[in-house]
Structures are given as C-alpha cells and as structure tokens.
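S.K.: Sequence first, predicted model second:
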Amino acid sequence: MPHSLEGKVALVTGGSRGIGAAIAKRLAADGASVVITYAKDANSASTVVKAIESAGGKAVAIQADAADVAAVKAAVEKTVATFGQLDVLVNNAGTAIPKVFEETTLEEIDHMINLNFRGILVATQAALKHMKSGGRIIMVGSCVGERTMTPGLVAYSATKGAVKMFTQGLSREVGGRGITVNNVQPGPIDTELNPAAGDWAVPQKALTSLNRYGTVEEVAALVAFVAGPESSYITGTNLTVDGGTNA
C-alpha cells in the first residue's frame, strides 16, 4: 500500500542485508522514515540507505550490534532524536549457527541467545518508552520456533520459540495502550545466511509445499502489512511466511 505509513517512523534492527534490508526498503516505499541498525558492515548499510533515498524515501543507518545492550538502547534514543517519534519497531536482527546440538559450543549458544532473544527484549523495552497508540512491535521469528524438522537448528529454534511466547505475552500487556505485537515467522528464505543453493537448502526446500525458497520481498510484504493501518486488530499472533513448511 503506497503511503500507508506516511508520517510514521520505523526502526529495523539488522537492516543492512537480507530480510532486514528488504523490510527497510518496503517500509520506506510505504512512506515511513526508516532507521536501520547494523553490526559491522557499514558499506551494506549505506547501500540500503542510498537505495531508499534514491527512491525518494528517508533513511538513516546506526551502528549497533543487537547483542550490545547500550548500543541498542542508544539506537532507539537516536531514532527518536532524529525523527521525533518511534511508531514501528521491527526486531529483525538475528543469526543461526547450523550445527548438531551436541557439537554446539557455549559461545555459539550464548551468541544466538543474545542476538535472537535478549537483543529483542532490550530493543522492545527501550522502544516502548516512546510508543504511542497505534504503535507496532514486530518480531522476525522463524517457522522453526513452532515446529522444527531440520536437524542442526536446535538451539536456534529454542530462541525463536522464546520470541513466539514473548510476542504473545507482551501483546497482553501493551494492548490497552493501542500497541500491537506480532511475530512474522519466515521459513526458508534465500539470503546470504541461508542461500537457496547452500548445503542446508535441499532438506528445507523439500519440506515446503511450494517446493521453493521464499524471497526477502515476500517476508517484507507481510511485515509491511502488519506495520500498516489495516492490521490494527491483529495482535499476539505468529504469522508464518514459510511456503507451507509448517502445514
């Protein structure tokens, strides 16, 4: 919906590439002023900002590792300082380290928990201080947070299951303020993290009903809908965009 987010300000964590970059571009195309955070890759972040600006949108990139509590809080404050408000938070930053659980190190487990779950809690808590009625909190979870059939994603799927319950619980607490909280759960999506041509692709593709990987734009379309005015009665839900993986 063109201009459905006119006058809104959105913060997308991990917005420099993959699903996050597609979400940032789509929200900007729908009229939002967009802030993206990135951990290390300033070049990719700047490419996303330039793409949005050349299409007539407004965007800013802020370096903030989602596992760094102070940086995440500062990014939220900077968003409000720059654009005067915060209407949409998309908790997109996250990672998977595909590995059999027995062989997964504690460092790898901690990294996934800190990035995929703790970072979301911190960003959401900071954002809620600024959100008014009509606000949107959107998680990018995973279809494996509800049902996991691909080996090697045990710890990762546990973090995404935690995101699912956080979404449901928080929706009850902030509903009275007119803020919705939803969890968009992608299935296998063609990104650098999970390429459609990668080693892990064959079993994942086989689990879908559509027999293909999804695109980042297909995830961004659902996020944009949940961020927009037509989704105002949708909250506390886990919406899969997984090509039928969990069917």
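M.R.: Received the coordinates, thanks. Residues are numbered from 1 along each chain as shown.
S.K.: rest of the way, CA atoms for contacts and neighbours
M.R.: Will do.
S.K.: ok, now which ones touch Gly152?
M.R.: Counting by Cα atoms under 8 Å, 6 or more residues apart in numbering, Gly152 makes contact with 98-101.
S.K.: In addition, the following structure is provided for comparison:
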Amino acid sequence: MGTDRHSGAAGGTDRAAAGPLAGRTALVTGASRGIGRGVAERLARDGARVAVHYGNNEVAAKDTVGAIEAAGGSAFAVGAELGRPGDAEALWREFDRHADGLDILVNNAGIGTSRPLEEIGEEEYDRVFAVNTKAPFFIVRQGLGRLRDGGRVVNISSGLARNAVMPDKVAYAMTKAALDVFTRDLSKLLGPRGITVNSVAPGLIDTDNTAELLHATPGGWDRAAAISALGRVGAPADVADVVAFLASDAGRWVTGSWVDATGGSLM
C-alpha cells in the first residue's frame, strides 16, 4: 500500500484543486443533509473529490452534489441503505464505480431513538446499533484495501456518549460510545500506516433531525442555546470545520482522540 494520494478522476476547478485537500478522495456517509452535507461541502471546498453517500433520499444527495459542483468542487453520489445485510458491500460497489481509492472516510450516517428504556424493543435496539455501530465497523473493515496510507478516518460520535442529559436516548448514546471505543482501537491498528482515526462529538446541531426539538417545541431553541457555553445552537458548518481540520495535514498528529464539538455543552 503506497502513500500516493490521488482522486482517481479529474474534477473540480482550479480553485478547488488549490485547496489543502487537493487530489484526495473523501467518502462521507449520510451526506445528503444535515451534518453530513456540511462536512461534504467543506471537504469539497478544501479540494477533495467527495463521495456523497445516501440511504434512500437520492434527490437530496444529488442536490448536495449539485451544490458542491456549483461552488467549483467535485462530487458524486453513492447509494446504499445501511443497517441491512450486505450494506458495506453495496456501498463500496457503488464507490468503486467512480473512484480507485480513498483518502478520507467520514462515518457520519446514523439514526436516533427517543424512548424511555421500558419502551425500547429488541427490533428498535438492533436497528439503531446496526446503522450506527455495525455499519461503520464493516465499512472500515471492507474499505481497508481502498484506504491509502496517510489517510484519515473520522467517526461522528455524540456528546451524549459522555453526558447523560437525555436518558430517553440511552440506546443511541450506547451506539456512539461503542463507536468511540472503535475509534481508539482502530487508531492503534492503522497508526503504522500513517492513518489517523478520531471521533468528533457534536452537541445539539440545527438539522432536520432536531427540527422538532429546536423549532416545534416552545422554548426549545432558547433552552438548547443556553446549554452551550457559547450561548447559541450549533450549525453543521461548526462540526464540518472540526472534521476538515482532522482530515487535513494540519491534523496529522491527532489520532485516537475524542474531540468535543458541543460548543461547551459538556462543561
């Protein structure tokens, strides 16, 4: 496995090619909206050619690709529903149609569950673990031959993995805690190849998934802002900037870390 980084296909403008991630290929799972879209757009702006993964919403994924291209970047959509048998194989099969290797993998795709412990059934529990924990594990396992030396793996965790402020999200928090353990062990396994592996843990971010809590619940926005030491609700770009740092050469000496991107919500 060599250390050469290349995109496997031409794309983007001279402006994108001049960025700190020029010539590199990235895959962002769950990139059709929310945090994933923010990360995909930021990595593309830094010059990477980005595989925009989606589960079911092809229209949203193509919209993300279109936005990246309109801004002068390069991207392509990759469809595969996670949490089902063969999901990793399906994802990589689609990816291989567009690129011949990978430099940056961002495991962002995830689903949540908000029920009291006594109401969570086995099917719901298994589903959230299948998408949030099992899928990233096998995406990495089957992607090792594609991931170039000197590459980057960033797993999107959650502040809830270390702060029990929402006990009705216990199953979700458990999946993210497991992902954090995977991050630490994987950093040791891949360190000899110069590959860094880190977790980024957002707090409450203004996305479609949090719309009901932040926008539809009276006082929800103000309460969420008050939790943060910075006094505001986070945006996808706030998380994307952290991921971009870890994906760049500037983040080369950071690995096996859990990066708090909650805006001070855990203080």
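M.R.: Received it, and whenever you're ready, just let me know what you need. Worth saying up front: this structure is predicted, and the values here are computed from it rather than measured.
S.K.: so what number do they get for TM-score?
M.R.: With the length set by TM-score structural alignment, normalised by the length of structure 1, the two chains reach a TM-score of 0.94; 247 aligned residues with a Cα RMSD of 1.7 Å.
S.K.: sorry, back to before: just the buried members of the contacts of Gly152 of structure 1?
M.R.: Judged by neighbour count, with 16 or more other Cα atoms under 10 Å as the criterion, the buried members of those are 98-99.
S.K.: and the contacts of Gly152 of structure 1 as JSON lines, adding distance to Ala22 of structure 1 and secondary structure?
M.R.: Shown next, in JSON lines, are the contacts of Gly152 of structure 1 (distance: Cα to Cα, whole Å; DSSP: H, G, I helix; E, B strand; the rest coil):
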{"residue": "Pro98", "distance to Ala22 of structure 1": "23", "secondary structure": "coil"}
{"residue": "Lys99", "distance to Ala22 of structure 1": "27", "secondary structure": "coil"}
{"residue": "Val100", "distance to Ala22 of structure 1": "30", "secondary structure": "coil"}
{"residue": "Phe101", "distance to Ala22 of structure 1": "31", "secondary structure": "helix"}
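S.K.: Quick check, central residue of structure 2?
M.R.: Taking Cα atoms, centre = their mean, the centroid of structure 2 lies closest to Asn108, which sits 2.4 Å from it.
S.K.: Isn't that one up against Arg33?
M.R.: No - counting by Cα atoms under 8 Å, Asn108 of structure 2 does not reach Arg33; the two are 10.7 Å apart.
S.K.: Enumerate every residue touching the equivalent of Leu121 of structure 1 over in structure 2.
M.R.: Mapped onto structure 2 by TM-score structural alignment, Leu121 of structure 1 lines up with Phe137. Applying Cα under 8 Å, 6+ apart to Phe137 of structure 2 gives the contacts Phe182.
S.K.: In three-state terms, how would Phe137 of structure 2 be classified?
M.R.: What DSSP: H, G, I helix; E, B strand; the rest coil gives for Phe137 of structure 2 is helix.
S.K.: Quick check: it vs His53 of structure 2, distance?
M.R.: 16 Å (Cα to Cα, to the nearest Å).
S.K.: on that earlier part again, now check structure 1 for the residue matching the residue nearest to the centre of structure 2.
M.R.: Asn108 of structure 2 maps onto Asn92 in structure 1, by TM-score structural alignment.
S.K.: Check whether that match really touches Leu11, as I assumed.
M.R.: No - with contact defined as Cα under 8 Å, Asn92 of structure 1 and Leu11 do not form a contacting pair (9.7 Å).
S.K.: corresponding residue for Asp249 of structure 2 in structure 1?
M.R.: Checking TM-score structural alignment: Asp249 of structure 2 goes with Pro229.
S.K.: before we move on, the earlier item: relative to Ile138 of structure 1, how far out is the match of Asn108 of structure 2?
M.R.: 8 Å.
S.K.: Check Ala59 of structure 1 too.
M.R.: As judged by Cα to Cα, Ala59 of structure 1 and Ile138 of structure 1 stand 19 Å apart.
S.K.: Looking at these two, which is more packed in?
M.R.: Between Ala59 of structure 1 and Ile138, Ile138 has the larger neighbour count (other Cα atoms under 10 Å), namely 26 against 23.
S.K.: I'd guess that one is in a strand, am I close?
M.R.: Yes - judged by three-state DSSP, Ile138 of structure 1 forms part of a strand.
S.K.: which one in structure 2 is aligned with it?
M.R.: Under the alignment (TM-score structural alignment), Ile138 of structure 1 pairs with Val154 in structure 2.
S.K.: and what of Arg17 of structure 1?
M.R.: In structure 2, Arg17 of structure 1 lands on Arg33 (TM-score structural alignment).
S.K.: my guess is its match contacts Lys62, does it?
M.R.: No - using Cα under 8 Å, Arg33 of structure 2 is not in contact with Lys62, being 10.6 Å away.
S.K.: residue boundaries of the helices in structure 2?
M.R.: According to DSSP state H, structure 2 carries its helices in the segments 14-17, 34-45, 58-70, 87-96, 122-129, 135-143, 170-190, 211, 220-227, 236-247.
S.K.: most packed of the ones you listed?
M.R.: helix 34-45 (a mean of 27; mean count of other Cα atoms under 10 Å).
S.K.: Packing partners of that helix?
M.R.: strand 25-28, strand 49-54, helix 58-70, helix 236-247 (3 or more Cα pairs under 8 Å, 6 or more residues apart in numbering; DSSP states H and E).
S.K.: Tell me roughly how far the shortest one lies from structure 1 on average.
M.R.: The one in question is strand 25-28 of structure 2. Its aligned residues in structure 1 lie a mean 0.4 Å from strand 25-28 of structure 2 after superposition (mean Cα distance after the TM-score superposition for structure 1).
S.K.: Now do that strand: which elements does it pack against?
M.R.: Judged by 3+ Cα pairs under 8 Å, 6+ apart, strand 25-28 of structure 2 is in contact with helix 34-45, strand 49-54, strand 102-107.
S.K.: how about the ones you listed, which one is nearest Ile68 of structure 2?
M.R.: The closest of those to Ile68 of structure 2 is helix 34-45. By Cα to Cα, the value is 5.9 Å.
S.K.: Residues touching that closest one, excluding its own?
M.R.: Counting by Cα under 8 Å, 6+ apart, 16, 19, 21, 26, 28-31, 49-50, 52, 64, 67-68, 71-75, 108-109, 205-209, 236-237, 239-241, 243-244 sit against helix 34-45 of structure 2.
S.K.: distance from it to structure 1 after superposition?
M.R.: Taken over the aligned residues, the distance from helix 34-45 of structure 2 to structure 1 averages 0.6 Å (mean Cα distance after the TM-score superposition for structure 1).
S.K.: roughly how far is that helix from the heart of the chain?
M.R.: How far helix 34-45 of structure 2 lies from its chain's middle: 9 Å, per Cα atoms, centre = their mean, to the nearest Å.
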